[in-house]
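*Asks:* Build me a model from this:
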Amino acid sequence: MISVCHVITDTNFGGAGRVLLNYCKTYNRADFRLSVVLPRGSELLEPLRQTDVELIEADGLYDRSYSREDVRNLAVIFRQHVFQLIHAHGALSARLAARKCGIPVIYTRHSVFDPPRRATRFPIRQIQGFFNNRYADGIIAVSPAAKEILAATGSDPRKIRVIYNGVPPLEPGPGVYRARFSWGPKDLVLGIVARLEEVKGHHDLLNALALLPEPIKLLIAGTGAQEAALKAQCRALQLEKRVVFCGFVQDVAGLMNSLDVQINASYGTEATSMALLEGFSLGIPAVVTDFGGNPYVVESGVNGLVVPKRDPHAMARAIERLWEEPGLRKQLGAGARAAYAQRFRAEMMTRQTEEYYREVLKQYG
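*Replies:* This next block holds a predicted model:
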């Protein structure tokens, strides 16, 4: 029995938390014993309580990668328990504490963003590379794009293993949002599931929608700092009757079953979108920008269409093509379902992660 402790510092229930939760639901209980250290009062606590993993609430940690206090507190926790491996979800404090206690450590890079140029040059590249190489026995990148950035900023590529995020399949069912707004079979319903932040590209998507025919509708799921600005843009573009702001959506299946096409318009941060994978499980094709991990998930012409980032006209042309060609939409939907089955199931992510655990422990001696 291998005892693994995950450390996550997020107080919100974001992408890293969803990846961890999916792992906790599908891990090999015959070979592994799991614990999770997380901030006291984190939003992730309640979902994790529905699993059988040991939960350790810690003071501090709150949404920060490093503090001396966190290193000290985590070292105490690690010494009080018999952990054979630490898995840090970004948290540098956990990596330093693991080293302090002589425990092998893996960390996952969940994000992809364009690093500043100075981060890829001397001496910042060497400093970052030192910390990543010295304080990790293995690194998981959730996308080849994440691995490329890690290598460009100094991490040893030989230490990096690409393991895509995996999700449980959504259940097919009624499209509750289509019914709620009386959208019929002649309407093409788009959906974007993302934080309402500048870099997620919602403004570009609204500009694209303004170029498209009236039967094309849009559901926007999520909350964030850009909500007021996006609603103002809708009014300015006279899109109020075609766009619905859904806020935070708990019934993800109900939302996804309402969609014909999913959109990802990111241009500043995107690794392996969990929402895209959930849509794939239902056979929903996607139109995405060519940023970050998107092109590694969506193969243009196979399970969706890829367009240049920050190009509303290109986005509009791709969406209009899927509206005008239902046969193509059906074909891409079948490709999306096949991609999910072959690459993005939660069980696949779990199996690959546990294989990597064993490799790292074997190398550690």
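
*Asks:* C-alpha from now on. contacts and neighbour counts both.
*Replies:* Will do.

*Asks:* Can you mark which positions in stretch 62-75 are buried?
*Replies:* With burial defined by 16 or more other Cα atoms under 10 Å, the residues of stretch 62-75 counted as buried are 62, 64-66, 70-75.

*Asks:* And the helices in the stretch 1-150 of the chain?
*Replies:* Applying DSSP state H, counting those that start in this stretch to the stretch 1-150 of the chain gives helices spanning 15-26, 45-49, 68-80, 92-101, 124-134, 144-152.

*Asks:* Can you check which of those gets nearest to A194?
*Replies:* Set against A194 and scored by Cα to Cα, those come closest in helix 15-26, at 10.2 Å.

*Asks:* Centre of the chain to the closest one, how far?
*Replies:* Taking Cα atoms, centre = their mean, to the nearest Å, the mean C-alpha location of helix 15-26 is offset from the chain mean by 10 Å.

*Asks:* ok, now stretch 165-174?
*Replies:* Per Cα atoms, centre = their mean, the displacement of stretch 165-174 from the mean C-alpha position of its chain is 15 Å.

*Asks:* before we move on, what about stretch 347-362?
*Replies:* Using Cα atoms, centre = their mean, we find the averaged C-alpha position of stretch 347-362 to lie 19 Å away from the chain's own average C-alpha position.

*Asks:* got it, and stretch 296-314?
*Replies:* Here the centre of stretch 296-314 is set off from its chain's centre by 18 Å, with Cα atoms, centre = their mean.

*Asks:* For it, buried residues please.
*Replies:* Those buried within stretch 296-314 under the rule 16+ other Cα under 10 Å are 297-299, 302-307, 309-314.

*Asks:* Nearest to E197 among those?
*Replies:* R310 (14.3 Å).

*Asks:* ok and the biggest strand by length in the chain relative to helix 92-101, angle-wise?
*Replies:* The residue-count maximum for a strand in the chain (DSSP state E) belongs to strand 32-39. For strand 32-39 and helix 92-101, the angle between their directions (axes from the mean of the first three to the mean of the last three Cα atoms, to 10 degrees) works out to 130 degrees.

*Asks:* Before we compare anything, build this one as well:
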Amino acid sequence: MNTMRHQLSSQRFLKGAVFSLYQLAKISQKLGSVSSSRSLHSVAHISSTYFSDYSQIGGGERYVTSLAEAMANYVDTVLISFGPTRKSLKQGKLRLEVYPASGAVTNPTSYGFLQELINVDLVHCHQYRKSVTNLAIATSAALRKPVFVTDHGGGGSKISDAIPLSKLLNGFLLVSDFSAKSLPSTKTSKVIYGGVSNKFIAEETYREKDKRILFVGRLLPHKGVNYLIEAIDENVQLDIVGRAYDEQYFALLQELSKGKKVKFVTSANDSEIVETYQGALVTILPSVYVDVNSNQHVAPELLGLVLLESMACGTPVICTDVGGMPEIVEDGVTGFVVPPNDPTALRERINWLVNNPEAALQMGQRARERVIEKFTWDSVAKRCLEAYRQSA
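*Replies:* The predicted structure is shown next:
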């Protein structure tokens, strides 16, 4: 009971703090608009993800770190995140500051990090509906700092629904056109997409592919892996690479795999994942809006970084017509787009690639060329910096 009272008290204090800062920001706005086109020397990226063993690290979390590392080559960049203890680290040119936080791991609350915002020119928050983002938006605007948000899906805080914090933003920088659907409208929204790190594109990949199907990602119901297992024939090898975060769902996948050539790899380092991508015939991301448990997911895949990683390694992809994935997969050119929750459609495309390995290889090379042209992190950082300057 005491714990519940403490949580309610903390939530009320947080909402009061954000509202007070919001009011200050509105007064500050009356002094004149905040321009992001002024001299830009330093940027703070803020990620609500815990830097600890308890984090559910997925594409959204990798996105923040990769973008900040690439941006550090152009301006002084600090990545602010949260964990059990205070830490200051360096990753190449990137400065990483980890602040202690309370509350849920997926939605931490912290106030100490706000001091970092005083000495930067611009603030870029990741994840819109998070407590630290609510605080950062209001504080940045009160300090007359340009502030942007890139959302990667997921909730946690309802404060931004009660207080119109989006009115304080210089803009949303979107990972896809689709991602705009879950966000309030602002005067400025630009799509900057996402990218892949150099380790995926460092070496040419003209090797012959195994007739092996690949899935990489967290094993959660909205990923639709059960439909992929249903789709494969008994003589086709399927490698499923990813951690199981839902024991009940993992048990279902294991049951569906009986009698089929399915291998689960729940732990793999970066070099192993690159090699796995390179050797696969095709990588498949079969995400769904309605999962096997009949639960609905409004934004199961805002972009699909796994697809870009595979394409960078010269391996074609199959994705479902879900979220932002069709924006990066050119159907029939770099891979295929199929309806969600449809094992038959998946099976047809898988078997076509199995029976046409040369065509699969050509698709993979076109996919790699597309990534190198548009989806490196350096390209994303440049698009992001340009959006900062344009969104006055």
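
*Asks:* Of the buried residues of stretch 62-75 of the first structure, which is the nearest to S155 of the first structure?
*Replies:* S155 of the first structure has its nearest neighbour among the buried residues of stretch 62-75 of the first structure in S65, at 17.5 Å by Cα to Cα.

*Asks:* Grab the nearest non-local neighbour of that closest one.
*Replies:* Beyond its immediate neighbours in the sequence, the residue positioned closest to S65 of the first structure (Cα to Cα, 6 or more residues apart in numbering) is A91, lying 4.4 Å away.

*Asks:* ok, that neighbour touching H6?
*Replies:* No - the pair A91 of the first structure and H6 fails to qualify as a contact (Cα atoms under 8 Å) at a distance of 10.1 Å.

*Asks:* about what we covered before: CSV please, covering the helices of the stretch 1-150 of the first structure and showing distance to Q226 of the first structure.
*Replies:* Output for the helices of the stretch 1-150 of the first structure, formatted as CSV (distance: least, Cα to Cα, whole Å):
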stretch, distance to Q226 of the first structure
helix 15-26, 19
helix 45-49, 27
helix 68-80, 32
helix 92-101, 30
helix 124-134, 32
helix 144-152, 26
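
*Asks:* Tell me which of those approaches P213 of the first structure most closely.
*Replies:* Each of these was scored for nearness to P213 of the first structure using Cα to Cα, and the closest is helix 15-26 (33.4 Å).

*Asks:* helices or strands next to the closest one in the packing?
*Replies:* Helix 15-26 of the first structure is packed against helix 45-49, helix 346-364, with contacts defined by 3 or more Cα pairs under 8 Å, 6 or more residues apart in numbering; DSSP states H and E.

*Asks:* could those go into a markdown table alongside mean neighbour count and distance to E171 of the first structure?
*Replies:* As requested, these are arranged in a markdown table below (neighbours: other Cα atoms under 10 Å; distance: least, Cα to Cα, whole Å):
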| stretch | mean neighbour count | distance to E171 of the first structure |
| --- | --- | --- |
| helix 45-49 | 15 | 19 |
| helix 346-364 | 16 | 15 |
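
*Asks:* Quick one, which of these gets closest to K100 of the first structure.
*Replies:* With distances scored as Cα to Cα, the stretch of these nearest to K100 of the first structure is helix 346-364 (15.2 Å).

*Asks:* just checking, what packs against that closest one?
*Replies:* Using 3+ Cα pairs under 8 Å, 6+ apart, the elements in contact with helix 346-364 of the first structure are helix 15-26.

*Asks:* Name the residues that touch stretch 3-22 of the second structure?
*Replies:* With Cα atoms under 8 Å, 6 or more residues apart in numbering as the contact definition, stretch 3-22 of the second structure has outside contacts at 103, 131, 134-135, 138-139, 141-142, 159, 163, 165.

*Asks:* Select, out of the helices and strands packed on helix 15-26 of the first structure, the one closest to A334 of the first structure.
*Replies:* With Cα to Cα as the criterion, A334 of the first structure lies closest to helix 346-364 of these, at 19.4 Å.

*Asks:* which one in the first structure is aligned with V191 of the second structure?
*Replies:* Structural alignment places V191 of the second structure opposite V162 in the first structure (criterion: TM-score structural alignment).

*Asks:* Can you say which of the helices of the stretch 1-150 of the first structure is nearest to G166 of the first structure?
*Replies:* helix 15-26 (7.3 Å).

*Asks:* circling back to that earlier point, which one of the buried residues of stretch 62-75 of the first structure is nearest V249 of the first structure?
*Replies:* Within the buried residues of stretch 62-75 of the first structure, proximity to V249 of the first structure (Cα to Cα) peaks at Y62, which comes in at 24.3 Å.

*Asks:* Correct me if wrong: that closest one contacts V37.
*Replies:* No - when contacts are counted by Cα under 8 Å, Y62 of the first structure is not listed as touching V37 (11.7 Å).

*Asks:* Just the element for V189 of the first structure, please.
*Replies:* According to DSSP states H and E, V189 of the first structure maps onto strand 188-193.

*Asks:* Give the other helices and strands that whichever helix or strand comes after that strand contacts.
*Replies:* Where DSSP H and E defines the elements, the next helix or strand beyond strand 188-193 of the first structure is helix 202-209. Judged by 3+ Cα pairs under 8 Å, 6+ apart, the packing partners of helix 202-209 of the first structure are helix 227-236, helix 312-324.

*Asks:* mind running it again at 6 Å?
*Replies:* Taking 3 or more Cα pairs under 6 Å, 6 or more residues apart in numbering; DSSP states H and E as the contact definition, the neighbouring helices and strands of helix 202-209 of the first structure are helix 312-324.

*Asks:* Which part of the second structure matches the helix it packs on?
*Replies:* Residue span in the second structure matched to helix 312-324 of the first structure, by TM-score structural alignment: 343-355.

*Asks:* could you list every residue that touches the residue nearest to the spatial centre of the second structure?
*Replies:* For the second structure, the residue sitting closest to the mean C-alpha position, by Cα atoms, centre = their mean, is G60 at 2.1 Å. With contact set as Cα atoms under 6 Å, 6 or more residues apart in numbering, G60 of the second structure has these partners: H152.

*Asks:* Tell me which residue of the first structure matches up with it.
*Replies:* Matched by TM-score structural alignment, G60 of the second structure corresponds to A16 in the first structure.

*Asks:* do R218 of the second structure as well
*Replies:* With TM-score structural alignment defining the correspondence, R218 of the second structure maps onto R195 in the first structure.
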